[in-house]
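Peer 1: pasting the sequence and the predicted model now:
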Amino acid sequence: MGFRLPRIVNAKASLKRSLSSSEKTVVPKGHFAVYVGEVEKNRFVVPISFLKHPSFQNLLSQAEEEYGLNHPLGALVIPCSEEAFLDLTCCLRRS
């Protein structure tokens, strides 16, 4: 039997996630889409304000080192687990 941590549930509710990476949804003004995951990539729409945070900039540097600037998905891909990404975004929303 599994359990969910409240912060992850809240983070998932606050992030707009498409259910399928092939689903193309409109990204609202002031947000951008990223794909997150180590094996299966899930799409998240996050606020542009995250770009100014050093922790998020570190993730972007890792993405550049891992994939370069040309990824087959044609979008920004973050090379970390979905859980780690949700933890980070939850912290960024609180700050």
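Peer 2: Yes, it's here. This structure is a prediction, so every number in the text was calculated from the model and none was measured. Numbers count the residues shown, from 1 in each chain.

Peer 1: for the rest of this, base every contact and every neighbour count on C-alpha atoms.
Peer 2: OK.

Peer 1: following element in sequence after the host helix or strand of Ala11, please.
Peer 2: Taking DSSP states H and E as the definition, Ala11 sits inside helix 6-14. Scanning forward in sequence from helix 6-14 by DSSP H and E, the next helix or strand is strand 16-17.

Peer 1: helices or strands up against that next one?
Peer 2: strand 42-47 (3 or more Cα pairs under 8 Å, 6 or more residues apart in numbering; DSSP states H and E).

Peer 1: what angle do the strand it packs on and helix 6-14 make?
Peer 2: On the basis of axes from the mean of the first three to the mean of the last three Cα atoms, to 10 degrees, strand 42-47 is oriented at 80 degrees to helix 6-14.

Peer 1: hold the first one in mind and look at this next one:
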Amino acid sequence: MKKLLRNPSKVTHSHQYSALQPNSSKPRPDSVPAGHFPVYVGLDQDTTEKFIVNAELLHHPLFIELLHRSEQEYGYAQRGVLRIPVDVVVFERVLESVKHGEGCSCLDELLGQSVSCR
């Protein structure tokens, strides 16, 4: 160790090290693509799953209804990632319905429940 301290040029000119810099060309595994946002979906901590959702969904009536449910459950003061308090299977049905352009306009209709929708 003393030899290294006396002659630091041996360390600084070494070809056996690489600078510890983040590689900006590789996306982080937890990064979210542009135009998307993360959503945690589930009724409790044990069944919560993370989804990466296209921001265009924010204008869809089914997703707006999910946002209303989130607001009722957590309020507007919720911090961090958006949480939606529905079963994961229900959320996946919403995504499939939107993807295939099905005409369902409310969650109850999508689930086949006999509740009249707005």
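Peer 2: Thanks, I have the structure now. Please read all numbers here as calculations on a predicted model, not as lab measurements.

Peer 1: could you tell me the TM-score of the two chains?
Peer 2: Laid over one another, the chains give 0.69 as their TM-score (TM-score structural alignment, normalised by the length of structure 1), with 71 aligned residues with a Cα RMSD of 1.4 Å.

Peer 1: circling back: residue range for the helix holding Ala11 of structure 1 in structure 2?
Peer 2: On structure 2, no counterpart of helix 6-14 of structure 1 exists by TM-score structural alignment.

Peer 1: list the contacts of that helix.
Peer 2: Residues outside helix 6-14 of structure 1 that contact it (Cα atoms under 8 Å, 6 or more residues apart in numbering) are Glu83, Leu86, Asp87, Thr89, Cys90.

Peer 1: does the residue positioned nearest the centre of structure 2 sit in a helix or strand, and which one?
Peer 2: With distances taken as Cα atoms, centre = their mean, Pro38 lies nearest the centre of structure 2, 1.7 Å away. Secondary structure from DSSP H and E places Pro38 of structure 2 in strand 36-41.

Peer 1: return the set of buried residues in that strand.
Peer 2: The neighbour-count check on strand 36-41 of structure 2 (16 or more other Cα atoms under 10 Å) flags Pro38, Val39, Tyr40, Val41 as buried.

Peer 1: now swap in stretch 58-75 of structure 2 and tell me
Peer 2: Buried-residue list, stretch 58-75 of structure 2, by 16+ other Cα under 10 Å: Leu62, Phe63, Leu66, Leu67, Arg69, Ser70, Glu71.

Peer 1: the second one against Leu57, yeah?
Peer 2: In other words, Phe63 of structure 2. Yes. With contacts counted by Cα atoms under 8 Å, Phe63 of structure 2 reaches Leu57, the gap being 6.3 Å.

Peer 1: of the contacts of helix 6-14 of structure 1, buried ones?
Peer 2: Among the contacts of helix 6-14 of structure 1, those scoring as buried are Leu86, Thr89, Cys90 (criterion: 16+ other Cα under 10 Å).

Peer 1: which one in structure 2 is aligned with the first one?
Peer 2: To tie it back to what came earlier, the one meant is Leu86 of structure 1. For Leu86 of structure 1, the residue aligned by TM-score structural alignment is Glu92.
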